[in-house]
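Undergrad: quick one: sequence and predicted model below, then my questions.
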Amino acid sequence: MTESVHAKVLIIGSGPAGYTAAVYAARAALDPVQIEGMQPGGQLTITTDVENWPGDIRVTGPELMARMAEQAKAVGTALVSDMIMEVDLTQRPFLAVGDSGRRYTGDTIIIATGASARWLGLESETRYLGGGVSACATCDGFFYRGRTVAVVGGGNTAVEEALFLTNFAEKVYLIHRRDSLRADRTNQARLHANPKIEMVWNAEVAEVLGNGKTVTGVAVRSTVDGGLSEISVDGLFVAIGHDPATSLFAGQLRMDDEGYILVAQGSTGTSVPGVFAAGDVQDKVFRQAITSAGMGCMAALEAERYLAGHNAHAIAAEGADDRALLV
């Protein structure tokens, strides 16, 4: 017989948003069940030092996520190692089916599945992740004070990352495979007015160069004639976009044209009452651990208020005690 577990608050995904939502929901005596997914802790698990988390002068990403998970469990969250493969938001309670075959139902759902950076797909890029290759200038720009870095991309994100990095770096190369940028005119004007930024037009990164531990440069290939050249840099920032992990909810929740879940202004509430979205699944502007955690808090508080006004859902739910199956 297929195992089924019911929760008042079902949290799909982990990371700062999911774990914070779990802590707040558990402290509200809502007995949350959290499905951690394939990569518990999310993007921070591939981050080395984190120096912008309040209260910690320096902490590694994996350490911070482990502490969050431990706290969520300590206050009463049932953490489940499973990956949701299917959801049905048309029925009440809501249904989610795991890769394990287990069926999870929830009177409310908090979506915290995050987003992932788009990478160049180079083996050398993967090798130097955490050693000079990054997808977040706000997170890692501080480490490049007085140094030289490169940014890859041609949209608003790439231009904004390059401009931000000039607060720290002595020199910033912006590498773009075409001869014109996609960024808006205001950003382009700011870019061209900044003497620290040098454009590398009609070029793509062919290889990330390093000494085995850290980045020392990039090999770039001309998109015009295929010629190769090298640029000495201490860090490479890939800014070619992010993909929100929202394919599970396609056709069931309102999203923008990039796949980010749309929420009500000043809220984490989605187009389906009782379903909330927190973190990078709905935030394509800030994408920070601290803002994701804040949204996780909001989602848990909104779920609590929703449940207070919809007790009939919990009464009608089957198997309210099935959480014991997780012990």
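TA: Done, it's in.
Undergrad: only C-alpha atoms for contact and neighbour calcs from this point on.
TA: OK.
Undergrad: where's stretch 126-145 relative to the chain centroid, distance-wise?
TA: Mean C-alpha position of stretch 126-145 versus that of the full chain (CA atoms, centre = their mean, to the nearest Å) differs by 16 Å.
Undergrad: cool, stretch 89-105 as well?
TA: Here stretch 89-105 is found 23 Å from its chain centre; the criterion is CA atoms, centre = their mean.
Undergrad: straight-line length of that stretch, end to end?
TA: Counting by CA to CA, to the nearest Å, you get 10 Å between the two ends of stretch 89-105.
Undergrad: what residues sit buried inside it?
TA: Using 16 or more other CA atoms under 10 Å as the burial criterion, the residues of stretch 89-105 that qualify are 89, 92-98, 102-105.
Undergrad: same list, those residues, but as a markdown table with distance to A206 and secondary structure please.
TA: Rendered in a markdown table, the data for the buried residues of stretch 89-105 read as follows (distance: CA to CA, whole Å; DSSP: H, G, I helix; E, B strand; the rest coil):
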| residue | distance to A206 | secondary structure |
| --- | --- | --- |
| L89 | 44 | coil |
| R92 | 51 | coil |
| P93 | 50 | coil |
| F94 | 46 | strand |
| L95 | 45 | strand |
| A96 | 42 | strand |
| V97 | 41 | strand |
| G98 | 39 | strand |
| R102 | 44 | coil |
| R103 | 45 | strand |
| Y104 | 45 | strand |
| T105 | 47 | strand |
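Undergrad: how about TSV for the residues you listed, with distance to M68 added?
TA: Listed next are the buried residues of stretch 89-105 as TSV, based on distance: CA to CA, whole Å:
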residue	distance to M68
L89	28
R92	30
P93	28
F94	26
L95	26
A96	24
V97	25
G98	23
R102	25
R103	25
Y104	23
T105	24
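Undergrad: next up, a second structure to put side by side with the first:
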Amino acid sequence: MTKKYDFLIIGAGPAGMTAAIYASRAGLKTAMIESGAPGGKLLKTNEISNWPGITSEPGSQLAMDMFQHSTSFGAVYEYGKVVEIKADSLDPTSEKQVLCEDGTIFQAPAVLVATGTRERLMNIPGEAQNIGRGISYCAVCDGAFFRDQEVAVIGGGNASLEEAVYLTNFASKVSILMRREVFRADQIAIDAAKANPKIEIIQNVIPTEILDDGKHVNGLKIMDVKTKEEQTLSVSGIFPYIGADPVTGFLKSLDVLDQQGYMVVNSSMETKVPLLYGAGDVCQKGLRQVVTAVNDGAIAAQDAFHKLKA
């Protein structure tokens, strides 16, 4: 099956949904292709407090509002897992082909990739078999399963501290484990974590092994990076927030990625392949936030509109 559009957006997070608004309002026949629920990382964020005009709102609510807006001007939501993009880097007017896992082919002269990033694994013994059995990468999704239990959060950035505070709504104790002594987070997040009586911050340690009883996580081995001493924490839940990698495997044949796999784009969010754009966390950039993602999506859609209508 082949479906044709003017503008295809791969990914329905904040960047993709914003691009859908701008492109469809401008009159482009637009579709968003998404393999999961719309919203991206908003769905995994308990509280958004840095979106201008809204002091505080659940991430899921903002995602729902954005999705409703993104389709209000005619943009279509298509389900699909993209496995490859075929594009002629020398002919800017040629149709690009977006191939999906189920065999569906989408065609459009302009394509925006807004697939974001995927959480990085710890790569330690016991991790793979315990994902979903005590290991979770989404506190909002799974926090309630750990009511009155002890859990550990891995990482010292904004996500780890904010989600640790959220987990105190359920867990009896939350241990934040940091490799270093320096936080990589905003001061407001640091202050909130330090002030919470249910949170213990353990610095200069790394996780080395996840323990289980055959059905569920029941412990975590950690090692002091300075003394090499080991200890075991009795925890039922483990929430790693140690970074993420871009979801760009389907672009490897197009030479538009840097060494880390992020898309390289210009100020119009366009790659070296004409009318192939990147937006949001998937791009090579310094700040990955909702506000920067929507900025990217708007710029890309507007640039595509002008070039398609020229």
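TA: Happy to help now that I have it. If you're wondering where the values come from, they're calculated on a predicted model, not measured in any experiment.
Undergrad: TM-score for these two?
TA: Between these two chains, after superposing, the TM-score reads 0.72 (TM-score structural alignment, normalised by the length of structure 2); 270 aligned residues with a CA RMSD of 3.8 Å.
Undergrad: P62 of structure 1: which of the buried residues of stretch 89-105 of structure 1 is nearest?
TA: Within the buried residues of stretch 89-105 of structure 1, the smallest distance to P62 of structure 1 is 24.5 Å, found for G98 (CA to CA).
Undergrad: tell me, how many residues neighbour the alignment partner in structure 1 of T117 of structure 2?
TA: For T117 of structure 2, the equivalent position in structure 1 is taken to be A115, counting by TM-score structural alignment. Using other CA atoms under 10 Å as the criterion, A115 of structure 1 is surrounded by 21 other residues.
Undergrad: pull the contacting residues for A115 of structure 1.
TA: For A115 of structure 1, the contacting residues are 242-245, 280-281, taking CA atoms under 8 Å, 6 or more residues apart in numbering as the criterion.
Undergrad: what about these, which are in helices?
TA: Assignment to helices by DSSP state H places none of these there.
Undergrad: from those, which is closest to K8 of structure 1?
TA: Distances from K8 of structure 1 to the contacts of A115 of structure 1, taken as CA to CA, are shortest for V281 (21.6 Å).
Undergrad: in the stretch 201-310 of structure 2, which spans are strands?
TA: Listed from the start of the chain, the stretch 201-310 of structure 2 has strands (DSSP state E, counting those that start in this stretch) covering 205-212, 217-224, 230-233, 237-240, 244-246, 276-278.
Undergrad: return the most buried member of those strands.
TA: Neighbour counts (mean count of other CA atoms under 10 Å) averaged over each of the strands of the stretch 201-310 of structure 2 peak at strand 276-278, with a mean of 29.
Undergrad: which other helices and strands does it contact?
TA: Other elements packing on strand 276-278 of structure 2 under the criterion 3 or more CA pairs under 8 Å, 6 or more residues apart in numbering; DSSP states H and E are strand 110-113, helix 290-309.
Undergrad: picking up where we left off before, hmm, which of the contacts of A115 of structure 1 are common to structure 2?
TA: Among the contacts of A115 of structure 1, those whose aligned partners also touch in structure 2, counting by both residues aligned by TM-score structural alignment, their matches' CA atoms under 8 Å, are 242-245, 280-281.
Undergrad: and the residues you listed as a markdown table, adding distance to A150 of structure 1?
TA: Conversion of the kept ones among the contacts of A115 of structure 1 to a markdown table gives the following (distance: CA to CA, whole Å):
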| residue | distance to A150 of structure 1 |
| --- | --- |
| H242 | 18 |
| D243 | 22 |
| P244 | 25 |
| A245 | 27 |
| D280 | 25 |
| V281 | 27 |
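Undergrad: pick the one among the residues you listed closest to P40 of structure 1.
TA: Distances from the kept ones among the contacts of A115 of structure 1 to P40 of structure 1 were compared by CA to CA; the smallest belongs to A245, at 13.8 Å.
Undergrad: what does that closest one align to in structure 2?
TA: Matched to structure 2 by TM-score structural alignment, A245 of structure 1 sits across from V247.
Undergrad: mind checking how far the nearest residue to that match once chain neighbours are set aside is from A110 of structure 2?
TA: Using CA to CA, 6 or more residues apart in numbering and skipping residues adjacent in sequence, the residue nearest V247 of structure 2 is T117, 5.2 Å away. Computed as CA to CA, the T117 of structure 2 to A110 of structure 2 distance reads 22 Å.
Undergrad: before we move on, what about Y277 of structure 2?
TA: Using CA to CA, which is the criterion applied here, Y277 of structure 2 is 8 Å from A110 of structure 2.
Undergrad: what does K252 of structure 2 give?
TA: As judged by CA to CA, K252 of structure 2 and A110 of structure 2 stand 18 Å apart.
Undergrad: those two: who's more crowded?
TA: Taking K252 of structure 2 and A110 together and counting by other CA under 10 Å, A110 has the greater number of neighbours (28 against 12).
Undergrad: right, and the more buried one touches Q302 too?
TA: No: between A110 of structure 2 and Q302 there is no contact, the gap being 11.4 Å when judged by CA atoms under 8 Å.
Undergrad: what do the two both touch?
TA: Contacts common to A110 of structure 2 and Q302, judged by CA under 8 Å, 6+ apart, are absent.
Undergrad: just the helices in structure 2 please.
TA: Per DSSP H, structure 2 has helices spanning 14-25, 59-70, 139-142, 158-167, 187-195, 290-309. These are given in chain order.
Undergrad: in the fifth one, what counts as buried?
TA: When you say that, I think you mean helix 187-195 of structure 2. Under the neighbour-count criterion of 16+ other CA under 10 Å, helix 187-195 of structure 2 has 189-190, 193 buried.
Undergrad: which single one of the contacts of A115 of structure 1 is nearest to G259 of structure 1?
TA: Proximity of the contacts of A115 of structure 1 to G259 of structure 1 (CA to CA) peaks at P244, which lies at 6.3 Å.
Undergrad: that closest one - nearest residue in space that isn't next to it in sequence?
TA: What sits nearest to P244 of structure 1 in space, not counting adjacent residues and going by CA to CA, 6+ apart, is A115, at 3.9 Å.
Undergrad: let me see the contact set for the nearest residue to K272 of structure 2 once chain neighbours are set aside.
TA: With CA to CA, 6+ apart as the criterion, K272 of structure 2 has its nearest non-adjacent residue at 6.6 Å, and that residue is V256. With contacts defined as CA under 8 Å, 6+ apart, V256 of structure 2 is in contact with 263-264, 271-273.
Undergrad: per the alignment, V256 of structure 2 corresponds to what in structure 1?
TA: Counting by TM-score structural alignment, V256 of structure 2 corresponds to R254 in structure 1.
Undergrad: kind regards, and thank you for your time.
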